[in-house]
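> quick one: sequence plus predicted model below, questions after.
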Amino acid sequence: MAKTIFVNLPVSDLAASTAFYEAIGCVRNPQFSDANAASMVWSDTITFQLLTRDFFAGFISRDIPDPHKTCQVLLALSHDSREDVDKVIEAGTAAGGNAGIRETMDMGWLYNRAIEDPDGHVFEIAWMDPTGMPDSHG
């Protein structure tokens, strides 16, 4: 089995969150989805497990912070072009996301925009051309 990552995220409204993740390009895997969870496949090796807050709480013994007030992680998703980045941001905004959290980062070789999902989890949607990176060696 390839090394994979399953990002477990607590959500307040499973249906709204599922719609947002579908809008940004994920596909719901019904085999691992039910009334408490939606398994949202981003790629062959990355899956977002959206868990209702009560269900999520059953896996940990800590408080669940409000991502609208705190930020513990930035999740970055790469795309093939600047246009793809803009399309994802537009689709995510139309599906309840908030793209007004910071300015667009455009370094020429790197184009990066940020969006919050409906629960406040922050995603960076990025395109990068490594051949355009400045030489840091000299």
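Arrived safely. Worth saying up front: this structure is predicted, and the values here are computed from it rather than measured.
> make it CA atoms for all contacts and neighbour counts henceforth
Will do.
> what about the strands in this protein?
5-11, 27-29, 37-41, 46-52, 74-78, 105-106, 110-116, 122-128 (DSSP state E).
> these: which one's closest to residue 94?
Closest of these to residue 94 is strand 110-116, at 11.5 Å (criterion: CA to CA).
> how about the closest one: buried residues?
Residues of strand 110-116 classed as buried by neighbour count (16 or more other CA atoms under 10 Å): 111-116.
> give me the angle between it and strand 74-78.
130 degrees (axes from the mean of the first three to the mean of the last three CA atoms, to 10 degrees).
> which secondary structure elements does strand 110-116 sit against?
On a contact count with 3 or more CA pairs under 8 Å, 6 or more residues apart in numbering; DSSP states H and E, strand 110-116 meets helix 82-94, strand 105-106, strand 122-128.
> now that strand: how far from the chain's centre is it?
Centroid displacement of strand 110-116 relative to its chain, using CA atoms, centre = their mean, to the nearest Å, is 11 Å.
> what sits up against it?
Applying CA atoms under 8 Å, 6 or more residues apart in numbering, the set of residues contacting strand 110-116 from outside is 82, 85-86, 89, 92-93, 97-106, 122-129.
> try this one next to it:
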Amino acid sequence: MPKMIYISLPVTDLKASMTFYEALGFSNQPRFTDATAACMAWSEAINVMLLTHAKWRTFTTRPIPPPTSSEVALNLSCDSREAVDAMSDAAAANGGTADINPPQEHGFMYGRDMADPEGHILGAMWMDPAGIPSNDQGP
């Protein structure tokens, strides 16, 4: 079996969250979707599980953090700077918040952070590996 990652996120409005992630380019995996959870695929190996609060509580008794907190930022690679901007625009048009932090411009790397409707942080980023500055300083 290939190595995969399933990122679970608690959500209050499953349908709105599914719409948001579909607008960013994720695809719903109906085989793993029901009234309490939705599997949204970013790639063959990366999936986001959107879980209603009731479903989330079957996995842990730890409190669900408020939308204003930051526990983790999920960074998603894009094919171009334009794709980064398009993802940010799609986030803002589908219930999310674009540019929750200033855009990051490093020449070889460009990124913009957004929040989904539940406040989970996503970063759209593009990078040109050929443009990464060398680190002649060593570790």
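Cool, the structure landed. Just so we're clear, the structure is a prediction, and the values are computed from it rather than from any experiment.
> returning to that earlier point: deepest of the strands of the first structure, which one?
Among the strands of the first structure, strand 37-41 has the highest mean neighbour count (mean count of other CA atoms under 10 Å), at a mean of 23.
> nearest residue to the middle of the second structure?
residue 122 (4.0 Å; CA atoms, centre = their mean).
> would you check that that one makes contact with residue 77?
No. Between residue 122 of the second structure and residue 77 no contact is recorded; they are 10.6 Å apart, counting by CA atoms under 8 Å.
> re the thing from before, which ones are touching the closest residue to the residue nearest to the centre of the second structure other than its chain neighbours?
Once flanking residues are discounted, residue 122 of the second structure sits nearest to residue 74: 4.8 Å by CA to CA, 6 or more residues apart in numbering. Residue 74 of the second structure sits next to 121-123 when contact means CA under 8 Å, 6+ apart.
> export these to JSON lines and tack on distance to residue 30 of the second structure?
Output for the contacts of residue 74 of the second structure, formatted as JSON lines (distance: CA to CA, whole Å):
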{"residue": "121", "distance to residue 30 of the second structure": "24"}
{"residue": "122", "distance to residue 30 of the second structure": "23"}
{"residue": "123", "distance to residue 30 of the second structure": "25"}
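> which one of these is nearest residue 32 of the second structure?
residue 122 (22.2 Å).
> out of the helices and strands packed on strand 110-116 of the first structure, flag the one nearest residue 58 of the first structure.
Residue 58 of the first structure sits nearest to strand 122-128 of all these, at 23.3 Å, using CA to CA.
> that closest one vs the second structure, mean deviation?
Superposing on the second structure and averaging over aligned pairs (mean CA distance after the TM-score superposition for the first structure), strand 122-128 of the first structure comes out at 0.3 Å.
> which other helices and strands contact that strand?
Partner elements for strand 122-128 of the first structure (3+ CA pairs under 8 Å, 6+ apart): strand 74-78, helix 82-94, strand 110-116.
> looks like residue 82 of the first structure contacts residue 129 (just checking).
No. Using CA under 8 Å, residue 82 of the first structure is not in contact with residue 129, being 10.3 Å away.
> so for these two, which sits in the more crowded spot?
Each of residue 82 of the first structure and residue 129 has its neighbours counted (other CA atoms under 10 Å); residue 82 has more, 17 against 12.
> show me what contacts that one?
For residue 82 of the first structure, the contact set (CA under 8 Å, 6+ apart) comprises 111, 126-127.
> try residue 79 of the second structure
Residue 79 of the second structure neighbours (CA under 8 Å, 6+ apart): residue 126.
> next: residue 122 of the first structure.
Counting by CA under 8 Å, 6+ apart, residue 122 of the first structure makes contact with 71, 73-75, 114-116.
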